[in-house]
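Visitor: Structure, please.
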Amino acid sequence: MEYLDFELPIKELEDQLDKCQIIGQESDVDVSNTCKQIEKKLEETKKNIYKNLTAWQRVQMSRHPNRPYTLEHIASLTNGTFLELFGDRGVRDDKAMVGGLGQIDGQSFMIIGQQKGVNTKMRQLRNFGMANPEGYRKALRLMRMAEKFNIPVLTLVDTPGAYPGLEAEERGQGEAIARNIFEMMRLKVPIVTVIIGEGASGGALGIGVGDRVYMMENTWYSVISPESCSSILWRSWEYKEKAAEALKLTAKDMKEQKLIDGIIPEPLGGAHRDKETAFRYVKEYVMKAFNELKDLSTTDLVAQRMDKYCNMGEFKE
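Guide: The predicted structure is shown next:
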C-alpha cells in the first residue's frame, strides 16, 4: 500500500502494529494490550485525518495509484457480464475511452468511461485516460445505440482532461465534446453519471451530462486542475493548494453549489483501502437513480434534464 504525505502518521502506527504482532507471534511475551492500544490510536488517527481533508488532499486521494479505475468498477458492477464494444466507425478505437453493454442486478446498461491504466505500459496505451475526439465519438455512438434499444446509460468519469495534442485539435476535439454535450441533453434514455476519480474540464463534460450526477467522496470536478490554475494565475505550481481551495472542486462544494445530485460515501481511508465496499456504494446509488428515472416518459425525462442544466448557476442583472 502506498501512502500520501498526510497519511504518514497512519503508516507509522501500522508499522508499529505489525511489529507488535510479530513480536507476539515469535515470543512468549503477551503484547495483546499493547497491540490494542496501537489499534485504538490508529483508528483515532485515521478518523482525525480523513474527516479534515483539505481540497488539495482530496485531489491527491482521487489520484492515488491504488484507487480503482473504470474497468475495475465495471467488472464489479456487472459481475462479469460486460461486453466491451470498440471503435468510432471513423478513425480508430480510442483506448482511453471504454464502453460496452453489461448487466447490473439483471438490468442492462450501456456503460462508458475513461480508463487510465494500472501500470506504465497500460497508462501509455490508455493515454493516461485522456481521450481523443474518436473516444468521444465512440461514446456517442454507444449512447445512440443504447437509445435505439431503450437501454439506460451509465458513465464513469475519471480523466485529467481531454487530450490536448495537435492531432486531437486537427480532428475536432472541441466539436466532439460539444456534440456529446448537445446529444446527451436530448438522449431519450436515463443517464446516470458518477465521478469516480478526476473530473477535469471538457474531458469530463464530454460524458458528464446526466439525469443524476454523483461524485464519490474523495473526487474532484472542475473546469481546470489546481496545478494548471496555479500556473496561470501565479505562474507557478507552488500555489496548487491555494488554487484547489479557490476552485471549490470537492464533492461537498459541488453539492452546495447544486451542480451534482449527491455524494457517494467511501470507506475510511478512501476507495482504494476497501474496494468492494466502495463498489457496493456505487451500485446502490446507480440503481437508486435508475429506479427513480425508469418510469418517466421520454418527454418528461428530457424536459427534466434540460431544466436541471438550465437552472444551474446564479446571475444578477
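
Visitor: contacts and neighbour counts: CA atoms only from here.
Guide: Fine.

Visitor: just checking, what packs against the lengthiest strand in the chain?
Guide: Using DSSP state E, we find that the single longest strand of the chain is strand 191-200. Packing contacts for strand 191-200, counted by 3 or more C-alpha pairs under 8 Å, 6 or more residues apart in numbering; DSSP states H and E, involve helix 55-62, strand 153-159, strand 212-216, strand 220-222, helix 275-293.

Visitor: One more sequence to fold, the one below, so I can look at both together:
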Amino acid sequence: MNYLEFEKPLAEIEGKAAELRAMGAANPDMDVEKEASALDAKAQKMLVDLYRNLSPWRKCQVARHPDRPHCRDYISALFDEFTPLAGDRGFAEDEAVIGGLGRLRDRSVMVIGQEKGHDTQSRLRRNFGMARPEGYRKAIRLMEMADRFGLPVITLVDTPGAYPGKGAEERGQAEAIARCTQKCLSLGVPLLSVIIGEGGSGGAVAFATANRIAMLEHSVYSVISPEGCASILWKDAEKMREAAEALRLTAQDLKKLEVIDRIIPEPLGGAQRDPAVMIKAVGAALGAMLAELDGTSPDALRKARRQKFLDMGSKGLAA
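Guide: You can find the predicted model right below:
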C-alpha cells in the first residue's frame, strides 16, 4: 500500500499492527492479536477522520494515487469479450488511449479510455495517460464506428491533460482535440463518460462531452492542473492548494454546478483501498445511465447533449 503525504500518521499505525502480527506469526507463543486489533480500530477511526472532509488539494492527491484502479482494470473486470482496436489510420497507434468493442451486461458497446500505467515501464509506454493527436483521432475513428453500428459509447477519463510536446503540436494537437469534442456532440448513440481519476483540461473534455457524466467521489475535473494554474496566476507552483480551492474541481462542486450528473461513492479511504468494490460500483452506474437513455432517438440524443453544454455556458455567464 502506497500512502499519501497526509496519510503518514495512518501509515505508522497500520505498519505497527502489521509488525505485531508478523512477530506473532514468527513466535506462536506471543499473544499480539489484542494489541493489533486495538491498533486496527485506531487506524479505522483515523481513516474516517482523514476522509470525512477532504480539501480540494487532498482530493487531487487521492485522484492521482498510483494504486487507484485504472482504465485497463475497469475494462478487464466490466467488459466481456473486449476486442482492442488500434491506430488512427493516419499516423500511429497511441498507447495512452485504449479502445475497442466489448459487452457490458450482455450489451455491445464501444469503450474508450485513457490509461496511465501501473509501473515505471508501463507509465512510460502509456505516456502517463497523456494522449497525442493520434490518440484523439483513434477515438474519433472508434466513435464513428460505434455510430455506424448503433453501439453506445462509454469513455473512461483519467488524464493530467493532452500531451504538450513539440511533436504533438506539429501534428495538430489542438485540432485533434477540437474534432474529438465535435464528434462527441454529433453522435446519434448514447455517450456516457466516467471520470475515474484526473479529468485534465481539453484532454478530458474531448472524451467527456457526453449525455451523462459521472465522477468518482474523489476524482477531479478541471480546465488546468492546480500547479499549472498557480504557476500562471501567482508565478509560484507551490500555491497549488489555493488554486485547487479556486478551480472548483471536486465532484461535489461540479455536481452543484450541474457540470456532471452523478457522483459514484468510493470505498472509505479511496478507490485504491478496495478496487473490486469500486469497479463494481462503476459498472452499476454505467448500467443505470444506459437504462436512462434507452429508447431515445438519435436526434434527441444529439439535441440533449448539445443543450446540456449550452446550458453550462449560460449558467456560468449568469453566475
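
Visitor: TM-score of the superposition?
Guide: Between these two chains, after superposing, the TM-score reads 0.96 (TM-score structural alignment, normalised by the length of structure 1); 316 aligned residues with a C-alpha RMSD of 1.4 Å.

Visitor: Residue 101 of structure 1 is nearest to which of the helices and strands packed on strand 191-200 of structure 1?
Guide: For these, the distance to residue 101 of structure 1 is smallest for strand 153-159, at 9.4 Å, taking C-alpha to C-alpha.

Visitor: Output the residue interval of structure 2 matched by the closest one.
Guide: With TM-score structural alignment applied, strand 153-159 of structure 1 matches the range 153-159 in structure 2.

Visitor: Mean distance between the matching stretch and structure 1 after superposition?
Guide: Overlaying structure 1 shows stretch 153-159 of structure 2 at a mean distance of 0.4 Å from the equivalent residues (mean C-alpha distance after the TM-score superposition for structure 1).

Visitor: what's in contact with the longest strand of structure 1?
Guide: 59, 62-63, 69-70, 152-161, 207-216, 218-225, 286, 289-290 (C-alpha atoms under 8 Å, 6 or more residues apart in numbering).

Visitor: One more: stretch 238-247 of structure 1?
Guide: Against stretch 238-247 of structure 1 from outside (C-alpha under 8 Å, 6+ apart): 54-56, 222, 225-227, 229-231.

Visitor: centroid residue for structure 1?
Guide: By C-alpha atoms, centre = their mean, structure 1 has its centre lying nearest to residue 196, at 1.7 Å.

Visitor: Tell me the counterpart of it in structure 2.
Guide: Residue correspondence to structure 2 (TM-score structural alignment): residue 196 of structure 1 is matched to residue 196.

Visitor: Also residue 118 of structure 1?
Guide: Using TM-score structural alignment, residue 118 of structure 1 pairs with residue 118 in structure 2.

Visitor: I'd assumed residue 64 was in contact with its match.
Guide: No: with contact defined as C-alpha atoms under 8 Å, residue 118 of structure 2 and residue 64 do not form a contacting pair (11.7 Å).

Visitor: Please identify which of the two sits among more neighbours.
Guide: Under the neighbour definition other C-alpha atoms under 10 Å, residue 118 of structure 2 and residue 64 were set side by side, and residue 64 has more, 21 against 17.

Visitor: any idea what the more buried one aligns with in structure 1?
Guide: Taking TM-score structural alignment, residue 64 of structure 2 has residue 63 as its aligned residue in structure 1.

Visitor: If you count neighbours, what's buried in stretch 42-56 of structure 1?
Guide: By neighbour count on 16 or more other C-alpha atoms under 10 Å, the buried set for stretch 42-56 of structure 1 is 42, 45, 49-50, 55-56.

Visitor: The match of residue 118 of structure 1 - nearest residue in space that isn't next to it in sequence?
Guide: Nearest residue to residue 118 of structure 2 in three dimensions, chain neighbours excluded: residue 66, at 6.8 Å (C-alpha to C-alpha, 6 or more residues apart in numbering).

Visitor: Just give the number of residues close to that neighbour.
Guide: Using other C-alpha under 10 Å, residue 66 of structure 2 has 18 other residues around it.

Visitor: and it, what element?
Guide: Using DSSP states H and E, residue 66 of structure 2 sits in no helix or strand.

Visitor: My guess is it contacts residue 115. True?
Guide: No: with contact defined as C-alpha under 8 Å, residue 66 of structure 2 does not reach residue 115; the gap is 11.9 Å.

Visitor: Helices of structure 2, residue ranges please.
Guide: Applying DSSP state H to structure 2 gives helices spanning 8-26, 33-52, 56-63, 71-78, 120-125, 133-149, 166-170, 173-186, 201-208, 226-233, 240-247, 251-256, 275-293, 298-318.

Visitor: which of those helices sits most buried?
Guide: Ranked by mean neighbour count, the helices of structure 2 are led by helix 201-208 with a mean of 25 (mean count of other C-alpha atoms under 10 Å).

Visitor: can you give me the angle it makes with strand 153-159?
Guide: Helix 201-208 of structure 2 and strand 153-159 are oriented at 160 degrees to each other (axes from the mean of the first three to the mean of the last three C-alpha atoms, to 10 degrees).

Visitor: Tell me roughly how far helix 201-208 of structure 2 lies from structure 1 on average.
Guide: Mean for helix 201-208 of structure 2 is 0.8 Å (mean C-alpha distance after the TM-score superposition for structure 1).

Visitor: Next, the angle strand 212-216 makes with that helix.
Guide: Counting by the same axes, to 10 degrees, helix 201-208 of structure 2 points 120 degrees away from the direction of strand 212-216.

Visitor: now for helix 201-208 of structure 2, which elements pack on it?
Guide: Helix 201-208 of structure 2 packs on strand 153-159, helix 173-186, strand 191-200, strand 220-222, going by 3+ C-alpha pairs under 8 Å, 6+ apart.

Visitor: Need the residues that contact the longest one.
Guide: This points to helix 173-186 of structure 2. For helix 173-186 of structure 2, the external contacting residues (C-alpha under 8 Å, 6+ apart) are 132-134, 136-137, 139-140, 143-144, 162, 191, 202-203, 205-210, 302, 305-306.

Visitor: And the first one, by the same measure?
Guide: By C-alpha under 8 Å, 6+ apart, the surrounding residues in contact with strand 153-159 of structure 2 are 70-71, 109-116, 128-130, 143, 146, 189-200, 203-204, 207-208.

Visitor: of the helices of structure 2, which approaches residue 104 of structure 2 most closely?
Guide: Of the helices of structure 2, nearest to residue 104 of structure 2 by C-alpha to C-alpha is helix 71-78, at 6.4 Å.
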